[in-house]
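Asker: This is the structure alone, sequence omitted:
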């Protein structure tokens, strides 16, 4: 007899599936938030719906969530079971074997997952399971799992990190005075917000021009100048040599140097390193290059109530010669930070680039 708890929803999934997926989501959240691999959780249910075992992925080179859960059972104990997994079981042999095959060999009868694996090499697990006679169903709590894996999924789907381009400027769009001075255009609250966002990013990027002119540490710090626990990997774009005594060479993470001649290839290389989010902070030349190439997924503009004038523009050439070609963005948020404003903008959807 079907109970209310097991009655399928509009998508054909029972409440037992959703309950197990919520638990799998909690397990996934225990995994590392950074690196090449995603956070994945798995719950194994008996044919009667009882929890047999749980597992989660602890990082590159360790057992995947499905294998971790299976390892807690005696041989044959998973026969006829349902595996509830946050991400489609992989179909790839890397440091570990394919999870789809492990589930098949364990005799699992049914697999429920939330989000399909977008990887070129790891996808295809659902198809392999079906070919082996396993019942497969996807999409359970997909929105919640998408939210947990948003940065990893973006990087996997686009083959590059999510890019945030940040600058601070005066009301008239200047990032520096005529003599080159730029500290401080914005106040303490805005700078505190920048450091918080640095700490949340996998990597922070500047150009060699900024390194040579300002010698930035590229660390995330608190108000007292102490390092925050999470630190972004420093990435330097450009071909000019960086001095051996540059402040960034004392960063907790080893700096990554890329020549910047082909941003798309550079971003793909960073994604392969496990960098999912890139915080571009260094100078108008680099910021303009990312925007002109279409790689700015988010803009953070810290606007100070000041006028400077002169040549120190926050952005340089974007390759735009007529207003019809202007790059359009949608404002996602406007925040007051002390005396300053933070404008958060995302690229306008395709087809809505024309201005009014």
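Answerer: Nice, thanks for sending it over. It should be emphasised that the depicted structure is a prediction, and the values quoted were computed from it without experimental measurement. Numbers count the residues shown, from 1 in each chain.

Asker: switch to C-alpha atoms for all contacts and neighbour counts from now on
Answerer: Noted.

Asker: Residue 202: what's it in contact with?
Answerer: For residue 202, the contacting residues are 34, 231, 232, 233, 275, 276, 277, 278, 279, by CA atoms under 8 Å, 6 or more residues apart in numbering.

Asker: switch to 10 Å and redo it
Answerer: 33-35, 151, 161-162, 230-234, 274-279 (CA atoms under 10 Å, 6 or more residues apart in numbering).

Asker: swap in residue 109?
Answerer: So residue 109 contacts 46-47, 78-83, 103, 129, 132-136 (CA under 10 Å, 6+ apart).

Asker: Buried subset of these as a ChimeraX selection?
Answerer: Buried subset of the contacts of residue 109, written as a ChimeraX selection, criterion 16 or more other CA atoms under 10 Å:
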select :46,47,78,79,80,81,82,83,103,129,134,136
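
Asker: before we move on, back to that, out of the contacts of residue 202, name the ones that lie in strands.
Answerer: Assigned to strands by DSSP state E, the following of the contacts of residue 202 qualify: 162, 233, 234, 277, 278, 279.

Asker: And those, which is closest to residue 209?
Answerer: Of all those, residue 209 sits closest to residue 234, with 14.6 Å by CA to CA.

Asker: As TSV, the ones in strands among the contacts of residue 202 with distance to residue 193 would be great.
Answerer: Output for those, formatted as TSV (distance: CA to CA, whole Å):
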residue	distance to residue 193
162	19
233	18
234	18
277	17
278	16
279	13
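
Asker: Next one for the comparison:
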């Protein structure tokens, strides 16, 4: 029978989701999770009292339920727990949360969504039910899924969630014909980009963009505008460079920064250059060339999910790789920062999308959000078309 949730249930689950968001920049590769424990007087489902709450703060540290149970103490017995994600049932770096809730004697557990991790996938819910708890699932599920798009994508689809970030002028240009692009947008937009980097597991770029901009692809504490900016910046996303023929300069700034730089390439390059790049700090991964001497973008994303536990990829690149990802149906979300300026017809376009010769071929987007960011505008959009196939990298 479908569960019937009260107004108070909605209030407390919303609080659990709000708590989960506090771990957005620090839990990777784990999901963000929040938990609220509430006591209701007998026969009164409308006047609850919060006795404990918590959220998963950092990978390797206690989960949300543990913090909430510690705060609640003996008051957890007979209480209701609201959890934004199914309590885990397996032992990793921490113990199973479903067992902790059962030991505490929690009488009712409201779960926003089933854990997509095959190691859990309903086992935590079943354990709680076997222990005598009443478990109800599905409250604010859409909001809970939106907390962890990358974790859900990796667990269910075997690839990361791909977010494409582009900065452009009003006439849809990203750089001058020479490649000069700093800065199109203002400091407020750049602060938002830093936060996108901070929440991402990896930043993906093409070698041509690195050659032109010498981008560091790092999270910079001084630009985040967060109270815990220094702690957030200590976890640098994996930098991933698509470079089929190893053109990455040995003195590239991304090789000098903290964290790891992974170069995806093919066999079509000099072994001497490979050794020099490795000596400079790069991790070189060779993949088969499938099209025009380039690697499969689908296979590359699967590799990142499988070998590096990458949940969210932020793509910061030029028109060629951006267009290839979009054309292959591998972009889940676009964040377009639009500056009130014009760069002219000789400037570089947003996407390279060859073959669009008729209106029937156009790439339609659904706008999810538009808002001012300082003197610029941010558009969040999702591709309307389903996947159309694979494409190759650069």
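Answerer: Structure's in. What do you need? In this text, all values refer to a predicted model and were calculated from it rather than measured experimentally.

Asker: By neighbour count, which of the ones in strands among the contacts of residue 202 of the first structure wins?
Answerer: residue 279 (29 neighbours; other CA atoms under 10 Å).

Asker: Distance check, the equivalent of that residue over in the second structure against residue 258 of the second structure.
Answerer: Applying TM-score structural alignment, one finds that residue 279 of the first structure aligns to residue 314 in the second structure. Distance of residue 314 of the second structure to residue 258 of the second structure, given as CA to CA, to the nearest Å: 18 Å.

Asker: Could you identify the residue of the first structure that aligns with residue 326 of the second structure?
Answerer: By TM-score structural alignment, residue 326 of the second structure lines up with residue 291 in the first structure.

Asker: Now its match: closest residue in space, sequence neighbours ignored.
Answerer: Spatial nearest neighbour of residue 291 of the first structure, chain neighbours left out: residue 318 (7.2 Å); criterion: CA to CA, 6 or more residues apart in numbering.

Asker: Tell me if I am right that the one you found is in a helix.
Answerer: No - assigned with DSSP: H, G, I helix; E, B strand; the rest coil, residue 318 of the first structure falls outside any helix and is coil.

Asker: Near it, how many other residues are there?
Answerer: So residue 318 of the first structure, with other CA under 10 Å, has 16 neighbours.

Asker: Now do the same contact list for it.
Answerer: For residue 318 of the first structure, the contact set (CA under 10 Å, 6+ apart) comprises 285, 287, 288, 289, 290, 291, 292, 293, 326, 327.

Asker: how close does the one helix or strand the fourth one maps to sit to the second structure?
Answerer: This means residue 289 of the first structure. Per DSSP states H and E: residue 289 of the first structure is located in helix 283-292. Once fitted to the second structure, helix 283-292 of the first structure is off its aligned match by 1.6 Å on average (mean CA distance after the TM-score superposition for the first structure).

Asker: so what does whichever helix or strand comes after that helix touch, helix or strand wise?
Answerer: Remark: after helix 283-292 of the first structure, the chain's next helix or strand is strand 298-303, criterion DSSP H and E. Judged by 3 or more CA pairs under 10 Å, 6 or more residues apart in numbering; DSSP states H and E, strand 298-303 of the first structure is in contact with strand 162-169, helix 188-200, strand 277-282, helix 283-292, strand 329-337, strand 340-347.

Asker: list the contacts for residue 196 of the second structure?
Answerer: For residue 196 of the second structure, the contact set (CA under 10 Å, 6+ apart) comprises 25, 163, 165, 190, 203, 219, 224, 312, 313, 314, 335.

Asker: I'd like to know how far the residue nearest in space to the middle of the second structure sits from residue 25 of the second structure.
Answerer: Computing the C-alpha centroid of the second structure and ranking residues by CA atoms, centre = their mean puts residue 312 first, at 3.0 Å. With distances taken as CA to CA, residue 312 of the second structure is found 11 Å from residue 25 of the second structure.

Asker: any common contacting residues for the two?
Answerer: 196, 197, 199, 200, 201.

Asker: Make a markdown table out of these and add distance to residue 208 of the second structure.
Answerer: Converted to a markdown table, those look like this (distance: CA to CA, whole Å):
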| residue | distance to residue 208 of the second structure |
| --- | --- |
| 196 | 22 |
| 197 | 20 |
| 199 | 25 |
| 200 | 22 |
| 201 | 22 |
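
Asker: quick check, nearest of these to residue 17 of the second structure?
Answerer: Comparing those against residue 17 of the second structure with CA to CA places residue 199 closest, at 16.5 Å.

Asker: what's the neighbour count on the residue lying closest to that closest one once chain neighbours are set aside?
Answerer: Nearest residue to residue 199 of the second structure in three dimensions, chain neighbours excluded: residue 25, at 4.6 Å (CA to CA, 6+ apart). Residues near residue 25 of the second structure, counting by other CA under 10 Å, number 23.

Asker: Return the residue of the first structure aligned against residue 25 of the second structure.
Answerer: Match for residue 25 of the second structure (TM-score structural alignment): residue 33.

Asker: Okay, its match and residue 96 of the first structure: tell me how far apart.
Answerer: For residue 33 of the first structure relative to residue 96 of the first structure (CA to CA), the value is 20 Å.

Asker: cool, and residue 121 of the first structure?
Answerer: 13 Å.

Asker: Residue 308 of the first structure now?
Answerer: With CA to CA as the criterion, residue 308 of the first structure and residue 96 of the first structure are 57 Å apart.

Asker: So between these two, which is more surrounded?
Answerer: Legend: neighbour count by other CA under 10 Å for residue 308 of the first structure and residue 96, higher for residue 308 (18 against 13).

Asker: ok, the aligned residue in the second structure for the more buried one - contacts?
Answerer: Aligned by TM-score structural alignment, residue 308 of the first structure pairs with residue 345 of the second structure. With contacts taken as CA under 10 Å, 6+ apart, residue 345 of the second structure has the following neighbours: 171, 172, 173, 176, 177.

Asker: residue boundaries of the strands in the stretch 1-150 of the first structure?
Answerer: Per DSSP state E, counting those that start in this stretch, the stretch 1-150 of the first structure carries strands over the ranges 41-45, 51-56, 82-87, 110-115, 135-137.

Asker: would you list these in a markdown table and tack on distance to residue 339 of the first structure?
Answerer: Listed next are these as a markdown table, based on distance: least, CA to CA, whole Å:
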| stretch | distance to residue 339 of the first structure |
| --- | --- |
| strand 41-45 | 44 |
| strand 51-56 | 45 |
| strand 82-87 | 43 |
| strand 110-115 | 43 |
| strand 135-137 | 52 |
